[in-house]
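Enquirer: build the 3D model from these lines:
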Amino acid sequence: MSNSFNTRSTLEVDGDPYQIYRFEALKSKYDVDRLPYSLKILLENLLRKEDGRHVTEQDIEALLNWEPMAEPGVQIAFTPARVVLQDFTGVPAIVDLAAMRDAMQRLGGEPKLINPLEPADLVIDHSVMVDYFATPNALKKNTELEFQRNEERYKFLRWGQKAFANFRVVPPGTGIVHQVNLEYLAQVVFTKTTPPATLAYPDTLVGTDSHTTMINGLGVLGWGVGGIEAEAAMLGQPITMLLPQVVGFKLTGKLSEGATATDLVLTVTQMLRQKGVVGKFVEFYGDGLDNLPLADRATIANMAPEYGATCGIFPIDRETLRYLELSGRDPARLALVESYAKLQGLWRESGSREADYSDTLALDLGAVVPSLAGPKRPQDRIALTNARQAFLGTLRQDLESRHALPANHEEERFASEGGDTAIGWQGGHETGAIEIELGAEKHLLKHGAIVIAAITSCTNTSNPAVLIAAGLVAKKANALGLKVKPWVKTSLAPGSQVVPAYLEKAGLLGELAALGFNVVGFGCTTCIGNSGPLPEAIAQAIREGDLVVASVLSGNRNFEGRIHQDVRANYLASPPLVVAYALLGSMASDPYREPLGRDRNGKAIYLKDVWPSQREITELMGNNISSTMYREQYADVFAGSEAWQALPVPEGEIYQWPESTYVKHPPFFEGMSLEPPGPPKIEAARCLIMLGDSITTDHISPAGAIKPDSPAGHYLQQHGVAPKDFNSYGSRRGNHEVMMRGTFANIRLRNKLAPDTEGGWTTHFPSDTQMSIFDAAQRYQETMTPLVVLAGKDYGAGSSRDWAAKGTKLLGIRAVIAESFERIHRSNLVGFGVLPLQFKPEESAERLGLCGKEIFSIGTLAGEPGSVSVKAVTETGEVTEFEATVRIDTPTEWDYYQHGGILHYVIRALAKQSEAS
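Expert: Down below sits the predicted model:
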């Protein structure tokens, strides 16, 4: 490696020498201290990786001369220290690596070269579903079902763990990847033995989950990428990126009594979405950090994808060290973190110099109020005082969009005084109350009924304060004799084994269970659509009455169709509010003014009667959480349960693909030659789908239940899988046949080419026949017709799902033309050889008069142009021609696109390397 700036140096900590790349050598010429914390991390990365090829002296100078206000235009190469994966995205990544070994063998290369060069950890956390709930044996039964459903996938992962070096698997039932990362995997300052010295440098990573950013709360720079980019990073390819703008978010003051970290993060998310930070780094600073525990920082950092930023990072300070000590890290690591951070200017002290930022905004923590977000976007914050009115507005809007309402229909007709009934209109007739029988009792299920209340997701289950608060609400409610409404499906899915340990010690685990919040599994459940089935009586009533029912969950995502297919309104809330709403039972009720229930004497009990004080929470945390607890729970984290250890492990460096509906050899590398094909011509293309704004990767590649009458459902049934054994789309991401049939199959997708429908429908041209998107794509492929997608703003928001790009490619879609793209999905499209094109400002499909029936031809991509001409010809021969921006943003991305994708590029590079040796 080069050392053009003479920064290579030595740091000694407690007698141990470390080789570092020290900023001090730069300060005579450059004002390094003005750089934001996150850019200092990137600076060190470039200094250490300077090789004259991927990283040059000019790249380092560009970062040192960073202009805060300049539009991003400088490309740099970022090499993360490690990669983390969850199993939904991790399984297809390992499937790809296995298929790449096959391809390498066919090309005459050495298959073993396909192997992680950087450490990679996969945490199995997305496969458990909430089938059983509100019973003491829910955890046991859900775990048994998890292994029955996923045995084929788990065997495959055990093979990968054995076949690939530098690859570890955290078995199922341990926790959520981000919490395991925060509590155990992260080092803050990474070390690597490279004789004759041990290197010390900032811990950095990329992960195959959008919420990888949660680790930013610990001062670790990392973000979510698609599985495609993660695989390349594992194989030693640097991640190319544009030197970003950095937005500073100044925090002052402290949270008021009654406000939680969840309320804070929903406020921050709303502010940053309104500010506009897509593709930017966000960095938190200010003296308010003195009053912000590490878990609260992690909660804020977790939500970076929801506010659109690449990362949302906090600096290293005393609180960082306190958390590392609490979570059982080695004292030697703590000493190294402190010494390194202080020496490099990465340490925060109150009153220290503020960095230069591209833009700033500020928040007094004392202004934060209890909040929810919903009904379908995390950034749509609602003050709890306005929750009832907001829901009634949502209800009216929903019913108006699907049914004719009387012109003089007043909002109060939706809910009687007190919100005890919620009545809608349908075809001029009052509806909205269906009688159901649960056990021996009859109830009316109405619009607004909360049918799911889930304490779930990495956002909050990493935060002891809000979980202790939830336990205290339960304890006070139990003491008063309150009960959860019988139609509410309750669940508690902890993010790690530490959570039930401290809840049990604090005497709160049983209190939560007494209200039906029994532990249902360790992993990501309701938040990703693994909410499991609703009781049949409730599901039937919802469909019979066309009811707009709700879920309340402590998650980070509430997109349409994500939580449960029968639930139209979904709200994010803090864990204690989840418990309170389970008691209340309806979004049409006011949690401040209406009782949660009545005590044994008939007295009305209100939210204020069960809400804990900050002092109660702090005392319980201090008395019941210790470093010993963390060390005990993580002592043997990779061993797994008896069921995991009993799984047979296939042998060999080349995977012997079995007959399976879970793991199938993908077709991506079939017919691949040693030389790249170059950019394809896109002529006489048809539009498969025409979409509006805010199309998420959930819309493109669903993760929830598979409907029996869907193309994916038909495929599984044809292969002998009964609907009860379908599992979920996410669990079947190792099978391209299922996933391509599930692409654009979200039940809430609205395709303008199939008006008056919801779901995976389109119209095939020129036959003008309505059919499923998959069937239409197959018909177009029979005639060798390339396809395009037309879309609005923020195309591809949400989770970092590589299948949203892979499925798009397999359907035959060559280009997506949108008004704007979210960062990860745009990158994934390029990474799988799909062309992202962006309408020019003030232009859109609608403004250009496009209807989607046209035939499209895209100009040449020779010479790597910044824009390209698109010609659309109607059935009558009318021509619309417009220029679109080519969103292939870096020279390296052009390399990937010309090779047909990033994995093809890597295979060819390694095959030639193997040939040369």
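Enquirer: every contact and neighbour count from this point should use C-alpha atoms.
Expert: Will do.
Enquirer: residue 463 and residue 299, how far apart?
Expert: Using Cα to Cα, to the nearest Å, residue 463 is found at 7 Å from residue 299.
Enquirer: now swap in residue 275 and tell me
Expert: From residue 275 across to residue 299, the span is 20 Å (Cα to Cα).
Enquirer: now the second one, please; I'll put the structures next to each other:
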Amino acid sequence: MSSTLREASKDTLQAKDKTYHYYSLPLAAKSLGDIARLPKSLKVLLENLLRWQDGESVTDEDIQALAGWLKNAHADREIAWRPARVLMQDFTGVPAVVDLAAMREAVKRLGGDTSKVNPLSPVDLVIDHSVTVDHFGDDDAFEENVRLEMERNHERYMFLKWGKQAFSRFSVVPPGTGICHQVNLEYLGKAVWSELQDGEWIAYPDSLVGTDSHTTMINGLGVLGWGVGGIEAEAAMLGQPVSMLIPDVVGFKLTGKLREGITATDLVLTVTQMLRKHGVVGKFVEFYGDGLDSLPLADRATIANMSPEYGATCGFFPIDAITLEYMRLSGRSDDLVELVEAYAKAQGMWRNPGDEPVFTSTLELDMGDVEASLAGPKRPQDRVALGDVPKAFAASAELELNTAQRDRQPVDYTMNGQPYQLPDGAVVIAAITSCTNTSNPSVLMAAGLLAKKAVTLGLKRQPWVKASLAPGSKVVSDYLAQAKLTPYLDELGFNLVGYGCTTCIGNSGPLPEPIETAIKKGDLTVGAVLSGNRNFEGRIHPLVKTNWLASPPLVVAYALAGNMNVNLATDPLGYDRKGDPVYLKDIWPSAQEIARAVELVSSDMFRKEYAEVFEGTEEWKSIQVESSDTYGWQSDSTYIRLSPFFDEMQAQPAPVKDIHGARILAMLGDSVTTDHISPAGSIKPDSPAGRYLQNYGVERKDFNSYGSRRGNHEVMMRGTFANIRIRNEMLPGVEGGMTRHLPGTEAMSIYDAAMLYQQEKTPLAVIAGKEYGSGSSRDWAAKGPRLLGIRVVIAESFERIHRSNLIGMGILPLEFPQGVTRKTLGLTGEEVIDIADLQNLRPGATIPVTLTRSDGSKETVPCRCRIDTATELTYYQNDGILHYVIRNMLN
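Expert: The predicted structure follows:
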């Protein structure tokens, strides 16, 4: 193959009377062989390699390996991928900007040029994670929540404004605008990017990485992208390619159509369950089949959004006529839409009816078979048919600790002078929330229409239900108002509370005090029903033990029924003014009613709302910052602190030290999420983080959340493993972030034990089951353990992003051999761990791990090194990815 394949494949195309240069896959195929049936998602990767071919980071062999994937629908090769841009939200964005500012300090200390610490590709940070539902159920809720958000987060927002002026190619979408993935879908995403290079317009596929796991939503628009940890995103911004193995691609064939009364949410919960069962971790999923011909783009985006829940790197929908239709609706320019069509067709990236690419494996779903569903009570992949929810709720309640001592009697409480009884199974939170569903007009209009029918019949929300509406974009408010549905949602308590993530990420705010007291008094098992994408235990609210994902209309229905024990398929939701029972089927809107409402959504709404997307409110505009290259750190700040990760860094890396005499800090079960490892929600006053804040004079009402304090490592290391629902098997029967400081027997917080081990210079280990680190792309779930002194995590399997984050922080991920677990080994957590010869580590190698039991007996377990690529090994040997990037800048 010619070494000038990149040059040989350069071609031009016309779109809207303009000439664009591009790297043509059909021209490259003359040297590579036929690539027509390569999955469309891999064609995007292939173009990327072609465009960046330099003979070093991208070679002929890399391009040949990707083209040769067709032979076995698999390829064992590491490639370097360079996404077009980076997307961030503020919970992950603040610590990323803290890291960039700290990197400038380190480069300055080591005699380098600080201006090199600057993004080389566009970065958009959308502030969406900080609004909390403090106020709800009235017309002032939105203004009050925004006021509190600006008060609590003034220092963080000032810091982000500093970052906006200090770093190039860095834009900030202010708070109160929308959720990053919805803003990305409706405005930022281009499908095809174009830029002027040396006097020529170059066209190439839009692609990105994001610091939020649901970045995958943009794949619904035919844009390849996925979530990475903040540390990996920072490296990508600074010009470091994303190292990845060429993925397997699972084809998911969709046929038929959804039946009357079935929603896009029911479809995505079914797809999630099927793909989790199939096993798609580390793989791409690509959708195909004639079902796509009638699947609206909003439904595609809902399915793509939940890729992290089914475990795939992404869920890709190729560009087709429906993509263009959505781009026009959302106010994209005619020039862009024409370019997208011309480019996708020229590159063989356009989806034609009957396309059957080659896939590693396939699944098929007739959408006519999908039934009304929820997912719960603790995992998004645990789909439950609507009629089976009471059974699933009862089963989940039986699994709780101390269940035998509970009588589950309703608890009396008084609110606003009225006496009530709070029953076991009460729905205490009903939230229309999250980009997953609020980007989808059909399910939001359905919720509004259902509310209208309910109000007309005289139904009311149950008094213990905290209801809220938090769309991911202002466009939602426009079309609900246009359809005259807002008053009915308001009547049922679904008033607008904010434009941001809110309940979906645990910012549900406090429950009314009488409700919280009643739950504690009766030790009640209560529920939250939300239109979100995650329902891990402890995530939505500390007192709510079961969380259920549902479509927006079902969220409204559960607010009316008020109890998880009500069977919505057969039981009445309530009674009309005459006292007659009203069933779900009586108020469920027809497909025609929903379609008529959706027709009211117009491109003018999108253009109006996004015309000043970077402007912000008067409060945002009034935040003043001083212009400077390095940040003026405040030693008494409880939000923004200079991170310690580069404090002892030298210009050359030291050899990797072996692990000797490591103690086990925590021994954990299956499906431990990044939320268990580093919670994002509320901070308890009696926790190590709560005590730290109180020592700095911070009152409880000003604690804010863990997520909002990720710019302060002191809070975050104290919050590591502090989820109130985590169960450390070293302390049976105990919930919360507790452990033993061995060889002692006393229970103490994980943070306190880790600090004692640090004084003794004892390295630490974590032992876990399957799917360790699933959930959010939370880099603090790796940064926190690093600061506690954890050197190795040994698990049965890892979720993709978290495994990469551990390596990015210099922590070794090891996997037990097939069939070997902490249980088969009979581990107690009292074992001492030794791992030798780490200087000669190789990707995927077998590593002998020596366990010394408390009786002195030894056992060696051959674990698999989950450093998967040579690039990852380089990062590990440099003590982390950012250390490697800094050393590159110095050289």
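Enquirer: more neighbours: residue 463 and residue 299 of structure 1, which one.
Expert: Comparing residue 463 of structure 1 with residue 299 by other Cα atoms under 10 Å, the one with more neighbours is residue 299, at 27 against 23.
Enquirer: the more buried one against residue 459, yeah?
Expert: Yes. Taking contacts as Cα atoms under 8 Å, residue 299 of structure 1 lies within contact range of residue 459: 5.2 Å.
Enquirer: what lines up against residue 16 of structure 2 once you look at structure 1?
Expert: Using TM-score structural alignment, the partner of residue 16 of structure 2 in structure 1 is residue 14.
Enquirer: got any residues that touch both of residue 299 and residue 459 of structure 1?
Expert: Taking Cα atoms under 8 Å, 6 or more residues apart in numbering as the contact criterion, the residues that touch both residue 299 of structure 1 and residue 459 are residue 214.
Enquirer: doesn't residue 459 make contact with residue 554 of structure 1?
Expert: Yes. Using Cα under 8 Å, residue 554 of structure 1 is in contact with residue 459, at 7.5 Å.
Enquirer: residues touching the match of residue 16 of structure 2, list them.
Expert: With Cα under 8 Å, 6+ apart, residue 14 of structure 1 has these contacts: residue 335.
Enquirer: please report how far the one in structure 1 that sits across from residue 784 of structure 2 in the alignment lies from residue 696 of structure 1.
Expert: When structure 1 is aligned by TM-score structural alignment, the residue opposite residue 784 of structure 2 is residue 807. The gap separating residue 807 of structure 1 from residue 696 of structure 1 is 14 Å, by Cα to Cα.
Enquirer: please apply the same query to residue 394 of structure 1.
Expert: Distance, residue 394 of structure 1 to residue 696 of structure 1, using Cα to Cα: 20 Å.
Enquirer: those two: who's more crowded?
Expert: Neighbours of residue 394 of structure 1 and residue 696, each counted by other Cα under 10 Å, are more numerous for residue 696; the result is 21 against 18.
Enquirer: who are the contact partners of the aligned residue in structure 2 for the more buried one?
Expert: Under the alignment (TM-score structural alignment), residue 696 of structure 1 pairs with residue 673 in structure 2. Neighbouring residues of residue 673 of structure 2 by Cα under 8 Å, 6+ apart: 536, 772-776.
Enquirer: can you count the residues close to residue 652 of structure 2?
Expert: Neighbours of residue 652 of structure 2 under the rule other Cα under 10 Å: 11.
Enquirer: which one in structure 1 is aligned with it?
Expert: Correspondence of residue 652 of structure 2 to structure 1, assessed by TM-score structural alignment: residue 675.
Enquirer: what helix or strand is the nearest residue to that match once chain neighbours are set aside on?
Expert: The spatial neighbour of residue 675 of structure 1 that comes closest, neighbours along the chain excluded (Cα to Cα, 6 or more residues apart in numbering), is residue 908 at 7.4 Å. In this assignment (DSSP states H and E), residue 908 of structure 1 forms part of helix 902-916.
Enquirer: what stretch of structure 1 does the longest helix seen in structure 2 fall on?
Expert: In terms of residue count, the longest helix belonging to structure 2 (DSSP state H) is helix 90-109. Under TM-score structural alignment, the match for helix 90-109 of structure 2 in structure 1 covers residues 87-106.
Enquirer: quick one: the strands in the stretch 151-300 of structure 2?
Expert: 170-173, 192-197, 200-205, 207-210, 224-227, 242-245, 249-255, 284-288 (DSSP state E, counting those that start in this stretch).
Enquirer: now swap in the stretch 451-600 of structure 1 and tell me
Expert: Secondary structure of the stretch 451-600 of structure 1 by DSSP E, counting those that start in this stretch: the strands cover 489-492, 550-553, 569-572, 597-598.
Enquirer: post-alignment, the shortest one versus structure 2, mean distance?
Expert: What that stands for is strand 597-598 of structure 1. On superposition with structure 2, the mean distance recorded for strand 597-598 of structure 1 (mean Cα distance after the TM-score superposition for structure 1) is 1.2 Å.
Enquirer: also the third one?
Expert: In the superposition against structure 2, strand 569-572 of structure 1 averages 0.4 Å from its aligned positions (mean Cα distance after the TM-score superposition for structure 1).
Enquirer: contacts for stretch 336-344 of structure 1, please.
Expert: Stretch 336-344 of structure 1 is touched from outside by 11, 13, 22-24, 188-189, 316, 321, 347, with contacts defined as Cα under 8 Å, 6+ apart.
Enquirer: what's the match for residue 482 of structure 2 in structure 1?
Expert: Residue 482 of structure 2 maps onto residue 505 in structure 1, by TM-score structural alignment.
Enquirer: ok, the closest residue to its match other than its chain neighbours - contacts?
Expert: Closest residue to residue 505 of structure 1 apart from its sequence neighbours, by Cα to Cα, 6+ apart: residue 624 at 6.0 Å. Residue 624 of structure 1 makes contact with 502, 505-506, according to Cα under 8 Å, 6+ apart.
Enquirer: what strand or helix carries the counterpart of residue 736 of structure 2 in structure 1?
Expert: Counting by TM-score structural alignment, residue 736 of structure 2 lines up with residue 759 in structure 1. Assigned by DSSP H and E, residue 759 of structure 1 falls within no helix or strand.
Enquirer: what's the neighbour count on residue 759 of structure 1?
Expert: With other Cα under 10 Å as criterion, residue 759 of structure 1 counts 19.
Enquirer: grab the nearest non-local neighbour of it.
Expert: Nearest non-adjacent residue to residue 759 of structure 1, counting by Cα to Cα, 6+ apart: residue 747, 4.0 Å away.
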